[in-house]
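Participant: need coordinates for the below:
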Amino acid sequence: MSDKQINDPVYKTDALIAEDIDAYLDMHQNKGMLRFITCGSVDDGKSTLIGRLLYDSKMIFEDQLAALEADSKRVGTQGQEIDFALLVDGLAAEREQGITIDVAYRFFSTEKRKFIVADTPGHEQYTRNMVTGASTADLAVILIDGRKGILPQTKRHSYLAHLIGIRHIVLAVNKMDLVGYDRDIFDNIVRDYREFASEIGITDFTAIPISGFKGDNITVAPSDNTPWYEGPSLIDHLETVEIANVAAQARSFRMPVQWVNRPNLDFRGFSGLISDGEIAPGQQVRVVPSGKTSTVKSIVTMNGDLDRAVTGQSVTIRLEDEVDCSRGDVLAAADDPPESADQFESTLVWMSDEKLIPGRGYWLKLASQTVTATIAEPKYEVDVNTLDHLAAKTLDLNSIGVAEVTTDRPIVFEPYSDSRQLGSFILVDKITNATVAAGMIHFSLRRAQNVHWQPTSITRENHSAMKNQKPAVLWFTGLSGSGKSTIANLVEMRLARMNRHTFLLDGDNVRHGLNKDLGFTEADRIENIRRVGEVAKLMTDAGLIVITAFISPFRAEREMVRNMLPEGEFIEVHIDTPLSVAEERDVKGLYKKARRGDLKNFTGIDSPYEEPEKPEIRIDTTAMTPEEAADFIIGKLIP
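Facilitator: Have a look, this model is predicted:
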């Protein structure tokens, strides 16, 4: 068969066709992947642009195209033109209002590269959705309506994109068809944006004049309508820009351990996604934070062992030695491991309708690590429009601020500027399990590195043995007027008669000294309980049975104290009294003041009380006298 026949589809054999298909599939399987977002202000044409990219890259099936044409006519697009935004705006509310609300992810491909694009909303109230889309992006396309120029939301999204670590910015001046493809308008917008960009640290960006609706400079450049533009088309730029994995691969090896793979007694490996660098059998690795070292024995995947694994691959690594390593640890290059610390300065993007409560415990999730974290009062909040640093005591929805974060144990990290994987985290509300913030670590605080735990010769076990008792914290919680202090005092008296070593911490008493600087706001209540918890922990270290009587209205703070103590030493005692009964007693007259509005943030009136869900002991004060309640608690404590 001649060369002409081989290259002519008519003469191709089944074997040659299969070979061509394999080559085609192999080419597309090994193409690089670029993740990018489109962002900007409302109605800048983000969804239309993505729809145009999908359409021009032939990523729309015939039935989708027919449905798109029908939808375009139904929603009122002029003439027979296609409304490309309908390809992306899938929510009914989005189509009704003509806006983007949720983040829409779309996939398309060209001969050179595969793409995942996130269409992010322009409305300020949906800024948190934009942050979600930007968190994994390598590039941001900032759209500007050529008729409007730079708007506040343009600045906000540019600031967020740079803050999150996106270093490739495309300034797409859209709707050039509506301004007559005027070069002066384009140049003026680029000049204004460059001036703003330099203020927030964006030193380089690519500006392209486009029309998402007409297709100018999207796939082919220059458009006949912009003969004055000599740069690349948008798709040309997207196909050639450097992918983040290339830079990450040049860094030292890092792999957060997702799980320990132990299918049988003869196999033990550590599975995870390589976040930075590369690894090969025979290389030395270090387990962080323990510091133990070993040598890579093999790199296992479902398709067989590898001679080398790189950034972005999910693998199981087997080591030569039986080192202690579990989920949350990080395997790293032995000669260049990451840091571990428990205090950081971080930037927070607040994403919840519920404002930040300084001192409250949140779940912090970084890579495969989950710890409890508390946030200090913000150092400042950033005004994205002016870039001013504003004084702030908390953070509201879509606020951006800088604050100190403290975790309950050291975590492995790197500054966000070095590693997006080990430098970023989310905060999760412990009660609702809702993600409330995204955070980026700047650096660990010096005191976290300079302050070390000083071991002592006499341990808590020694103290406990000397007193011949098991230390514990009896944590009485309930409404004001429920009888906590009365019952707690009776319990201590009975324990004293039994020669038990005790100490009673009463809510009113500690506010005369230790906590005299605290008020009754939600943040102050949290700090009040945190301090009492630390004192109670020290007293149990001394071998004492500690009795506390605090309203302690929030479950999260009671759980915070529970987590300070060894398993079984925190005994939650719910003094369960209906609000109406507590209000009838009102020995101190507090409820009357609260009802008149003279006493703000009073639990049960204008501040909530979260009842314990599973207390170790529950006392129904409508069915027991204080003496009976004390006897019942002693019976549970000392059978």
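Participant: please make it C-alpha for all contacts and neighbour counts, starting now.
Facilitator: Will do.
Participant: what about the nearest residue to residue 73 once chain neighbours are set aside, distance to residue 213?
Facilitator: Residue nearest to residue 73 in three dimensions, not counting chain neighbours: residue 80, with 7.2 Å by Cα to Cα, 6 or more residues apart in numbering. In this view, residue 80 and residue 213 are 13 Å apart by Cα to Cα, to the nearest Å.
Participant: if you count what's nearby, which of the two comes out ahead?
Facilitator: residue 213 (21 against 11; other Cα atoms under 10 Å).
Participant: assumed that one was part of a strand.
Facilitator: No - per DSSP: H, G, I helix; E, B strand; the rest coil, residue 213 lies outside any strand segment and is coil.
Participant: right, and it touches residue 53 too?
Facilitator: No - with contacts counted by Cα atoms under 8 Å, residue 213 stays clear of residue 53, the gap being 10.7 Å.
Participant: now do the contacts for the most centrally placed residue in the chain.
Facilitator: Centroid-nearest residue in the chain: residue 426, 1.8 Å away (criterion: Cα atoms, centre = their mean). By Cα atoms under 8 Å, 6 or more residues apart in numbering, the contact list for residue 426 reads 364, 365, 366, 435, 436, 437, 438, 439.
Participant: going by distance to residue 374, which of those wins?
Facilitator: Ranked by distance to residue 374 (Cα to Cα), the contacts of residue 426 are led by residue 364 at 8.9 Å.
Participant: did I read that right, residue 99 in a strand?
Facilitator: No - under three-state DSSP, residue 99 falls outside any strand and is assigned coil.
Participant: right, and it touches residue 43 too?
Facilitator: Yes - between residue 99 and residue 43 there is a contact under Cα under 8 Å: 7.0 Å.
Participant: neighbour count for the two, which is higher?
Facilitator: Using other Cα under 10 Å as the criterion, residue 99 and residue 43 rank with residue 99 on top: 20 against 17.
Participant: residues in contact with that one?
Facilitator: By Cα under 8 Å, 6+ apart, the contact list for residue 99 reads 42, 43, 89, 121.
Participant: so how many other residues sit close to the first one?
Facilitator: As a burial measure, the neighbour count of residue 42 was computed by other Cα under 10 Å and equals 20.
Participant: so what's it closest to, chain neighbours aside?
Facilitator: Distances taken as Cα to Cα, 6+ apart place residue 122 nearest to residue 42, at 4.5 Å, with adjacent residues excluded.
Participant: could you also give me the structure for this second sequence? I'd like to compare it with the first:
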Amino acid sequence: MSHQSDLIASDIEAYLHQHENKDLLRFLTCGNVDDGKSTLIGRLLFDTNLIYEDHLAALHKDNERVGNAGEALDLALLVDGLQSEREQGITIDVAYRYFSTEKRKFIIADCPGHEQYTRNMATGASTCDLAIILIDARRGVQTQTRRHSFIASLLGIKHIVVAINKMDLMDFSREVFDNIRAEYQQLADKLGLHNVHFVPVSALNGDNVVKRSERSPWYEGQTLMEILESVELSRDQNFTDLRLPIQFVNRPNLDFRGFCGTLASGVLRQGDTVMALPSGKTSKVKSIITYEGELQEAYPGNAITVTLEDEIDISRGDELVHPEHQPNVGSHFSAHVVWMGEKPLVTGKEYGIKLGTKSTFGCVTAIQHEIDVNSLEKKEGSSSLDLNSIALIDVELTEECAFDSYSELPRTGAFAIIDRLSNVTVGAGMVLKSKDHADATAFRRTYNLAEVELNAFIRKNYPEWECIDISQTQANVEKNKKG
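Facilitator: Predicted coordinates for the structure are as follows:
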């Protein structure tokens, strides 16, 4: 069935080892309605021989009943699984598909093109590394093209592939391709999208999707699959700023207390000095434990349990960081938000806020401006936000939390807004910057570093002494500053 079937039959352990060590690319397809997003994904699966025979047989039966590709096989049915999607020939919910090639594993998110399902697109894009934006060669850049491109830039997706689809209907005209490319490039420049690839394709016929097309001899670039297999992802990782959001405190017996979480960024090593936020207490890493055993060091994406040399109070929602690379700690920040609720956002109303692993409460104190995604103009004076609106807002939390700017560290700079009565997620936010505690954060960092250095000196030269806790001193100084 796939390129690895021979290896599976001859050496299953070698196959599993090879598959385990491939890197993973998460990408989404988006664009206007009927641009061919689902068909493109179906073509990728079909041309890479990753469809089981029974699934293919079922596809042929469904094609006779609800297919929309004439005599050809409607590959969109591989992705559009909901009955309402097949009846209308559209994508409503985000559909996920998984496949692999010799070089890489993939998770695809097929996002809907209708404006009313923009919130679904934002949800699907939130974990993706790359976005394929489809453009119908007959229509060029449309409203949803701009909307989805803006959301992709807002969510920090660094790699964009513009697939200009249905080129077969335009006789693979180079002029059409160049005009659309020039138009989209202007939009990309406004949005700050730098790594953009353009590919002329026919998803229905497979031109330049997996195999190079003979009908576009003027195109000398890579096929879509070649781009997906070769795009560089390692540079997107942050290995400098340690962020370990605590998901669970593991206390199986009196002799063990471990702090569990998935490393969001940075590198954690045994013996590292770490700080717990928002408390500011410090300790050293005693061990890093995983399901397979202990590690000397952990990297982003590793699910780990950390034990510390000192007994300090750490709970779910706290964060372990290196003292020299701290996030913001505060209760006020500015953020971009995509509003997903059927009911409008109300300023001053208390919502649940899910910031990383931290669950707290807060409210939107002000809407700085709403963004028109078609013209990218800013509209000030809004008092509420309707479904699918995008705006820059001010948020106030009921307690201090650790957070980062989304553009620098997406995993610790994203948050969800939750309606307290229905428990439904009504907004997706991306922290822009801290609104307060700028001086206090710098002050806290200075004193925390002083505490780390002083305690290290005491441990080394005067082991019989007790290490000091200057947090009380810090609190007194802050109190005196205010007074």
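Participant: thinking again about what came up before, tell me how far the residue nearest to residue 73 of structure 1 lies from residue 167 of structure 1.
Facilitator: 39 Å.
Participant: any idea what residue 247 of structure 2 aligns with in structure 1?
Facilitator: Aligned by TM-score structural alignment, residue 247 of structure 2 pairs with residue 258 of structure 1.
Participant: what about that match, neighbour count?
Facilitator: Residue 258 of structure 1 has 19 neighbours, counted by other Cα under 10 Å.
Participant: so it sits right up against residue 269, yeah?
Facilitator: No - Residue 258 of structure 1 is beyond contact range of residue 269, at 10.9 Å (criterion: Cα under 8 Å).
Participant: how distant is the helix or strand encompassing residue 53 of structure 1 from the center of its chain?
Facilitator: Following DSSP states H and E, one finds residue 53 of structure 1 within helix 46-56. Here helix 46-56 of structure 1 is found 29 Å from its chain centre; the criterion is Cα atoms, centre = their mean, to the nearest Å.
Participant: list the buried residues in that helix.
Facilitator: By 16 or more other Cα atoms under 10 Å, the buried positions in helix 46-56 of structure 1 come out as 46, 47, 48, 49, 50, 51, 52, 53, 54, 55.
Participant: which other helices and strands contact that helix?
Facilitator: The elements that helix 46-56 of structure 1 packs onto, with contact taken as 3 or more Cα pairs under 8 Å, 6 or more residues apart in numbering; DSSP states H and E, are strand 32-40, strand 113-119.
Participant: which residues in structure 2 does the helix or strand that comes right after the last one align to?
Facilitator: Proceeding N to C from strand 113-119 of structure 1, the next assigned helix or strand is helix 127-134, under DSSP H and E. In the comparison with structure 2, helix 127-134 of structure 1 aligns to the range 118-125 (TM-score structural alignment).
Participant: that stretch vs structure 1, average distance?
Facilitator: Compared with structure 1 after fitting, stretch 118-125 of structure 2 deviates on average by 0.2 Å (mean Cα distance after the TM-score superposition for structure 1).
Participant: what sits up against that stretch?
Facilitator: 27-28, 30, 93-94, 109-112, 131, 148, 151-152, 155, 338-340, 388.
Participant: need the contact partners of the longest strand along structure 1.
Facilitator: In structure 1, taking DSSP state E as the definition, the longest strand is strand 400-413. With contact meaning Cα under 8 Å, 6+ apart, strand 400-413 of structure 1 is reached by 288-289, 329-330, 338-350, 364, 369, 371-383, 395, 422-423.
Participant: now the two most distant members of the buried residues of helix 46-56 of structure 1.
Facilitator: 46 and 55 (14.3 Å).
Participant: can you give me the strands for the stretch 351-500 of structure 1?
Facilitator: Under the criterion DSSP state E, counting those that start in this stretch, strands of the stretch 351-500 of structure 1 are mapped to 361-366, 369-375, 380-382, 389-390, 400-413, 424-428, 435-444, 472-477.
Participant: okay, those strands, which one's buried deepest?
Facilitator: The highest mean neighbour count among the strands of the stretch 351-500 of structure 1, using mean count of other Cα atoms under 10 Å, belongs to strand 472-477: a mean of 26.
Participant: which part of structure 2 matches that strand?
Facilitator: Residues of structure 2 matching strand 472-477 of structure 1: none, counting by TM-score structural alignment.
Participant: residues contacting whichever residue in structure 2 pairs up with residue 314 of structure 1?
Facilitator: Alignment note: residue 314 of structure 1 maps to residue 303 in structure 2; criterion TM-score structural alignment. Applying Cα under 8 Å, 6+ apart to residue 303 of structure 2 gives the contacts 260, 261, 262, 263, 290.
Participant: which two among these are spaced furthest apart?
Facilitator: 263 and 290, at 12.0 Å, using Cα to Cα across the contacts of residue 303 of structure 2.
Participant: shared neighbours, the two?
Facilitator: Residues touching both residue 263 of structure 2 and residue 290 (Cα under 8 Å, 6+ apart): 303, 304.
Participant: who's more crowded, these two?
Facilitator: residue 263 (23 against 15).
Participant: tell me the contacts of the more buried one?
Facilitator: 242, 243, 244, 245, 298, 299, 300, 301, 302, 303, 304.
Participant: which of those count as buried?
Facilitator: 242, 243, 244, 245, 298, 299, 300, 303, 304.
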